[in-house]
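Q: Fold the following, please.
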Amino acid sequence: MKRTLLSLAATLCVIVSAKAQTSYGLKAGLNFAKVKTTKSNTSFTTDAATTFYVTGYADLPVSNNLSVQPGISLQGKGGAISEAYTDEKTKDNLMYIEVPVNFVYSIPTGNTGNIFLGVGPYAGFGIHTKTTQGNFSESRSFSDAGLKSFAAGLNFLTGFKFANGFLINGGYDLGLTNIWKDSGGASAKNRVFSVGVGFQF
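A: Below you'll find the model as predicted:
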């Protein structure tokens, strides 16, 4: 799956860039990250852990309203669990480097700008984990934390791009791969809502 996603990204970049003028953008904002675990017919979703993302991308027009946007992104994910008898939460922060390839459709709104809607796959590579509880914190590699370093899923995007290039955007990350190494028949997948701002040059 990893090779397929990366091959798709490379192929799209070559095909589209050969016949389109490329522009570039940068986005950053907050992630409200959760992990959904499932075993048999039972599922549990953690509380949200607030973290961040930074994404650089290229915008490759396919038509007047449709673009392909490959990019590279630093994404904070994870989740939080409230302790039963205290006010403290245990937070797991998972940091990934991701390669998204989004298909973005723009809807003109006159001279003010464009509403945009997008969807596309991503491949992610875990680089760092950090668990915090009160004054305690522990940083580990994905392997030491019992997690797979590779993850993949789908991005869903929406927002508004002003005529001057300024962006207001939101999104949802639907993780499709189990992030646990030894799951014992259970699965854990990332779920992330995001909001942010950016600029497309």
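Q: Please count neighbours and contacts with C-alpha atoms only from this point.
A: OK.
Q: in this protein, which spans are helices?
A: Remark: helices assigned in the chain by DSSP state H are 2-17.
Q: Just to check, Asn190 is in contact with Asn155?
A: No. Counting by C-alpha atoms under 8 Å, Asn190 sits too far from Asn155 to count as a contact (11.6 Å).
Q: which one of those two has more residues nearby?
A: When neighbours are counted by other C-alpha atoms under 10 Å, Asn190 comes out ahead of the other of Asn190 and Asn155, with 24 against 20.
Q: who touches that one in this structure?
A: By C-alpha atoms under 8 Å, 6 or more residues apart in numbering, the residues touching Asn190 are 33-36, 77-78, 173-176, 179.
Q: picking up where we left off before, any common contacting residues for Asn190 and Asn155?
A: 173-174.
Q: what ranges do the strands span in the chain?
A: 23-39, 42-45, 49-61, 66-82, 89-108, 113-133, 136-140, 150-162, 166-175, 187-200 (DSSP state E).
Q: Which strands and helices lie in contact with the shortest one?
A: Put plainly, it is strand 42-45. Where contact means 3 or more C-alpha pairs under 8 Å, 6 or more residues apart in numbering; DSSP states H and E, strand 42-45 is packed against strand 23-39.
Q: Another sequence for comparison is provided below:
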Amino acid sequence: MAIGISVASMAQVRVGVKGGWNIANVTTSNSGGLDDSRALNSFHIGAVADVPLSPVLSLQPGVFYTGKGSKLERGEPGDAAYFKTTTNPQYIEIPVNFVGKIPVGQDTRVFLGVGPYAAFGVAGKNKYDANLAGVHTSGESNIKWDDDTPFNDGDPNQGYDKYKRFDYGGNFLAGVEFGNFLVSAQYGLGMGKIFSGTDNSSNDKSKNRVWSFSVGYLFGGSK
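A: Coordinates of the predicted model:
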């Protein structure tokens, strides 16, 4: 009986693809506030599974390649005095969301979800572009990652010119399923500071915040 129930449950699991647009930012104040002008456009793409736990609740784990970061800009392009820097760290992110679904029509469901995520930094660039007294300069460099992981106590490679490789936080999402298609919006609330050497827990500066707008497709029979 247990094997039969397990097989029946697994037969309803759907696996699919999901991707879209990120609006990323990094907190700038002790209270966790943001400067909206520093938001940076990026993207995410990956795979997601939908595991039914009940007729109205699913577990949705996934794995994504996602870009985060922020920008700082002063002046306008072409001005005699203009400066812009962007930082765009990119992560492999694993969310595990619990999603409640409300039927609103034939094969259509509105859903709300919440869950944690863990992320591992793998790439990214810092870029700058500036005009000063008629002289234009620009350049880029690869982001440097420290050896920070959840499994070590010390980090001999930390430094203020490096990013912490491990990030974690929570997700809040909402959207609509149309059969096997889905459209969703998600807010990622980072809880770990992104810069190496900044472990002071008395403020919320330098933590990732990301709005993600996604479209996806789940293969298999609709639920």
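Q: Report the TM-score for the pair.
A: TM-score of the superposed chains, computed with TM-score structural alignment, normalised by the length of the first structure, equals 0.82; 184 aligned residues with a C-alpha RMSD of 2.4 Å.
Q: re the thing from before, of the contacts of Asn190 of the first structure, buried ones?
A: Taking 16 or more other C-alpha atoms under 10 Å as the criterion, what is buried in the contacts of Asn190 of the first structure is 33-36, 77-78, 173-175, 179.
Q: In contact with the aligned residue in the first structure for Asp167 of the second structure, which residues?
A: Alignment note: Asp167 of the second structure maps to Ala151 in the first structure; criterion TM-score structural alignment. Contacts for Ala151 of the first structure were tallied using C-alpha under 8 Å, 6+ apart; they are 123-126, 175-179.
Q: 10 Å instead?
A: 1-2, 96, 98, 122-126, 175-179, 189-190 (C-alpha atoms under 10 Å, 6 or more residues apart in numbering).
Q: And for Thr28 of the second structure?
A: 34-35, 38, 203-207.
Q: Give the equivalent position in the first structure for it.
A: Checking TM-score structural alignment: Thr28 of the second structure goes with Thr37.
Q: One more: Tyr128 of the second structure?
A: In the first structure, Tyr128 of the second structure lands on Gln133 (TM-score structural alignment).
Q: in terms of contact, does its match touch Asp92 like I think?
A: Yes. Between Gln133 of the first structure and Asp92 there is a contact under C-alpha atoms under 10 Å: 9.2 Å.
Q: what's the distance between the residue nearest the centre of the first structure and Gly76 of the first structure?
A: In the first structure, the centroid-proximal residue (C-alpha atoms, centre = their mean) is Asp173; its distance is 5.0 Å. Asp173 of the first structure sits 11 Å away from Gly76 of the first structure when distances are taken as C-alpha to C-alpha, to the nearest Å.
Q: and for the two, which residues touch both?
A: In contact with both Asp173 of the first structure and Gly76: 31, 33, 192, using C-alpha under 10 Å, 6+ apart.
Q: contacting residues for the residue lying closest to the last one once chain neighbours are set aside?
A: Distances taken as C-alpha to C-alpha, 6 or more residues apart in numbering put Ala33 closest to Val192 of the first structure, at 4.4 Å, once the chain neighbours are dropped. Contacts of Ala33 of the first structure were listed using C-alpha under 10 Å, 6+ apart, and they are 46-52, 75-80, 92-94, 172-173, 190-194.
Q: Repeat the analysis, applying 7 Å as the threshold.
A: By C-alpha atoms under 7 Å, 6 or more residues apart in numbering, the contact list for Ala33 of the first structure reads 48-50, 77-79, 191-193.
Q: list the ones among these that the second structure also has?
A: Retained in the second structure (both residues aligned by TM-score structural alignment, their matches' C-alpha atoms under 7 Å) from those: 48-50, 77-79, 191-193.
Q: List just the nearest of those residues to Leu117 of the first structure.
A: For these, the closest approach to Leu117 of the first structure (C-alpha to C-alpha) belongs to Phe193, at 15.2 Å.
Q: The closest one and Tyr57 of the first structure: what is the separation?
A: Counting by C-alpha to C-alpha - Phe193 of the first structure and Tyr57 of the first structure are separated by 19 Å.
Q: neighbour count winner among the two?
A: Set Phe193 of the first structure next to Tyr57 and count neighbours by other C-alpha under 10 Å: Tyr57 wins out with 21 against 18.
Q: Could you find the closest non-adjacent residue to that one?
A: Gly71 (3.9 Å).
Q: just curious, which of the contacts of Thr28 of the second structure is nearest to Phe98 of the second structure?
A: Lys207 (23.4 Å).
Q: Could I get the contacting residues of the closest one?
A: Per C-alpha under 7 Å, 6+ apart, neighbours of Lys207 of the second structure: 26-27, 190-194.
Q: Phe193 of the first structure maps to what in the second structure?
A: Using TM-score structural alignment, Phe193 of the first structure pairs with Trp211 in the second structure.
Q: Nearest residue to its match in space, please, no chain neighbours.
A: That would be Tyr187: by C-alpha to C-alpha, 6+ apart, it lies 4.6 Å from Trp211 of the second structure.
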